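Peer 1: Structure for the following, please:
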Amino acid sequence: MQPIRVMIVEDDPMVMEINAEFVSKLPGFELAGKAYNGKEAMLLIKELHPDLVLLDYFLPDTNGLSLLQDIRTKNYPMDVILLTANRDPEHIQDIFRAGVVDYIVKPFRFDRFQTALEQYRHTFKKFNENRPLEQADLDAISGIQRHPSEALFEELLPKGLNDRTMQQILQFLEGQAVPLSSEEVAVGTGLARVTVRRYLEYLEKKGDIAIEVQYGSVGRPMNKYRF
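Peer 2: Below you'll find the predicted structure:
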């Protein structure tokens, strides 16, 4: 999957650089552009076509809600996350009604930022898989937590496999730049090698991951897996 292209709209140069650095730390994302006011933002959005806009509310020539509404009016196909100190409940409600995927209140820590973008990456992937979405997919996208007794999705898995472990392995592979062996995945996830091997074989058969056979100078070929 191509990196998700992110544009940041922020009038404070120091905050801009912090947010840009945060984006650079996350695999699967690339910084497409920076805008310091609303006018510049709309020009860059039209030119760069980012996938995701990280938007401040307080801007020198407009506010985040007006800019968001402008984006929606022009039907630009992109998602927006608000990064702002604005805590006004009326404004926040209007912002969610205008369509944002997340709302992060400043000041925030990197782990909250990381959670937001990783969740967005999983959602972005779901929408680009070109397959019908199941209820479990939609629940994950909307943040709905299933009741522990609801095992309908897991019943679709082979006996002995569970969705939580499968998602753990998928998320780990998604963040890797190079294919990994089952032993490397086991080390990276903290799971047993035998367990990891079963999940990798299942995921490869489903087509969720790809397998590459690598030949060394000696010894037998090694299977390596990539997202």
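Peer 1: Every contact and neighbour count from this point should use C-alpha atoms.
Peer 2: Will do.
Peer 1: burial count for Pro107?
Peer 2: Close neighbours of Pro107, defined as other C-alpha atoms under 10 Å, add up to 9.
Peer 1: could you say what helices and strands the host helix or strand of Lys46 packs with?
Peer 2: For Lys46, the host element (DSSP states H and E) is helix 38-48. In terms of contacts (3 or more C-alpha pairs under 8 Å, 6 or more residues apart in numbering; DSSP states H and E), helix 38-48 is packed against strand 29-35.
Peer 1: elements contacting the strand it packs on?
Peer 2: strand 4-9, helix 13-25, helix 38-48.
Peer 1: Counting neighbours, show which residues of the helix holding Lys46 come out buried.
Peer 2: Gly38, Ala41, Met42, Leu44, Ile45 (16 or more other C-alpha atoms under 10 Å).
Peer 1: what does stretch 165-174 give?
Peer 2: Buried residues in stretch 165-174 (16+ other C-alpha under 10 Å): Met166, Ile169, Leu170, Leu173, Glu174.
Peer 1: Out of these, which comes closest to Val53?
Peer 2: Closest to Val53 out of these is Glu174 (21.6 Å), distances taken as C-alpha to C-alpha.
Peer 1: Second input sequence below; structure requested for side-by-side comparison:
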Amino acid sequence: MSPTETIRVLVVDDDFMVAKVHSGFVRQVPGFEVVGAAHTGAQAVSEARRLQPDLVLLDIHLPDINGLELLQQLRDVVPELDVLVISAAREVETVRRALRGGIVHYLMKPFSADDLHERLEHYRQSYQALSPGSASGTAEQADVNRVFGLGDTARPLPKGFSTETLRLVEELLRRTSDTSAGADLSATEAADALGTSRVSARRYLEYLVEEGRAVVQLRYGGIGRPERRYKRQG
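Peer 2: Below is the predicted model of the structure:
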């Protein structure tokens, strides 16, 4: 598929309500479409064959098969399928087996909409650049680095940070400054533009300030604390 096309997602989870919640999370992310849900391994294989999704959100604990064993069956019917594991399983060997199976991410339950949003954005920006339908047909080192979580930051990112989300925040600051000289934005405005929570957006913006890649100014007016406004450094 072309990196510009909508990414079709199949949600596989034994719990009907959990699958519904996760489907709702996916629908909040631009560029992704939930095409179906399955609650057993057999149903997942049938739906994958019928729907031909690009990405499966795969639970490990299913009533009729272990998700890691199901993974290869899904690829037998959809050879180019990508898999993002979402599971409560925390055993090191389970995680290792999943990684050896070629998954794109392993997200542990419970998680928030923001957590899944970050993984999906990383997948869209990184893995889709290496898809068979990519425009150039060749990969740059930067494309490969993104897949393996390597960025241009000077020090390791804080816990819970995503390299891809950080890049999106910086790009938003750049676009804001290009729109008007000296233009800035608040954490709330950044959150609205990126589709994340205000708290998450502010953490990334404050990190960029600490790194010297953004500056913060206080805007006074009205009652209460002054508003923190961020803009690109330089």
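Peer 1: Glu184 of structure 1 is nearest to which of the helices and strands packed on strand 29-35 of structure 1?
Peer 2: helix 13-25 (21.6 Å).
Peer 1: Would you check the span in structure 2 matched by the closest one?
Peer 2: Per the alignment by TM-score structural alignment, helix 13-25 of structure 1 matches residues 16-28 in structure 2.
Peer 1: Identify the residues contacting the matching stretch?
Peer 2: Val11, Val12, Asp13, Phe32, Glu33, Val34, Ala37, His39, Ala113, Leu116, His117, Gly195 (C-alpha atoms under 8 Å, 6 or more residues apart in numbering).
Peer 1: on that earlier part again, after the helix holding Lys46 of structure 1, which helix or strand is next? Please name it.
Peer 2: Downstream of helix 38-48 of structure 1, the next assigned helix or strand under DSSP H and E is strand 52-55.
Peer 1: Quick one: average offset of the helix holding Lys46 of structure 1 versus structure 2, please.
Peer 2: By mean C-alpha distance after the TM-score superposition for structure 1, the fitted helix 38-48 of structure 1 averages 0.6 Å away from its aligned residues in structure 2.
Peer 1: counterpart of Leu68 of structure 2 in structure 1?
Peer 2: Matched by TM-score structural alignment, Leu68 of structure 2 corresponds to Leu65 in structure 1.
Peer 1: Just give me the neighbour total for Glu69 of structure 2.
Peer 2: If you count neighbours by other C-alpha under 10 Å, Glu69 of structure 2 ends up with 14.
Peer 1: circling back: distance of the closest residue to the match of Leu68 of structure 2 other than its chain neighbours from Thr62 of structure 1?
Peer 2: With sequence-adjacent residues excluded and distances taken as C-alpha to C-alpha, 6 or more residues apart in numbering, Leu65 of structure 1 is closest to Ile95, at 5.8 Å. Per C-alpha to C-alpha, to the nearest Å, Ile95 of structure 1 is found 14 Å from Thr62 of structure 1.
Peer 1: And the strands in structure 2?
Peer 2: Ranges of strands within structure 2 are 7-12, 32-38, 55-58, 82-87, 105-108, 214-219, 227-232, based on DSSP state E.
Peer 1: Include mean neighbour count and distance to Ala201 of structure 2 when you put the ones you listed into a markdown table, please.
Peer 2: Listed next are the strands of structure 2 as a markdown table, based on neighbours: other C-alpha atoms under 10 Å; distance: least, C-alpha to C-alpha, whole Å:
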| stretch | mean neighbour count | distance to Ala201 of structure 2 |
| --- | --- | --- |
| strand 7-12 | 24 | 24 |
| strand 32-38 | 19 | 21 |
| strand 55-58 | 25 | 25 |
| strand 82-87 | 22 | 24 |
| strand 105-108 | 18 | 20 |
| strand 214-219 | 16 | 13 |
| strand 227-232 | 20 | 11 |
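Peer 1: quick one on the thing from earlier: what residue of structure 2 matches up with the residue nearest to Leu65 of structure 1?
Peer 2: In structure 2, the residue paired with Ile95 of structure 1 is Ala98, using TM-score structural alignment.
Peer 1: Quick check: its match touching Leu68?
Peer 2: Yes: counting by C-alpha atoms under 8 Å, Leu68 is a contact partner of Ala98 of structure 2 at 6.3 Å.
Peer 1: roughly how far apart are the aligned partner of Leu54 of structure 1 in structure 2 and His39 of structure 2?
Peer 2: In structure 2, Leu54 of structure 1 lines up with Leu57, judged by TM-score structural alignment. Leu57 of structure 2 is 12 Å from His39 of structure 2, where distance means C-alpha to C-alpha.
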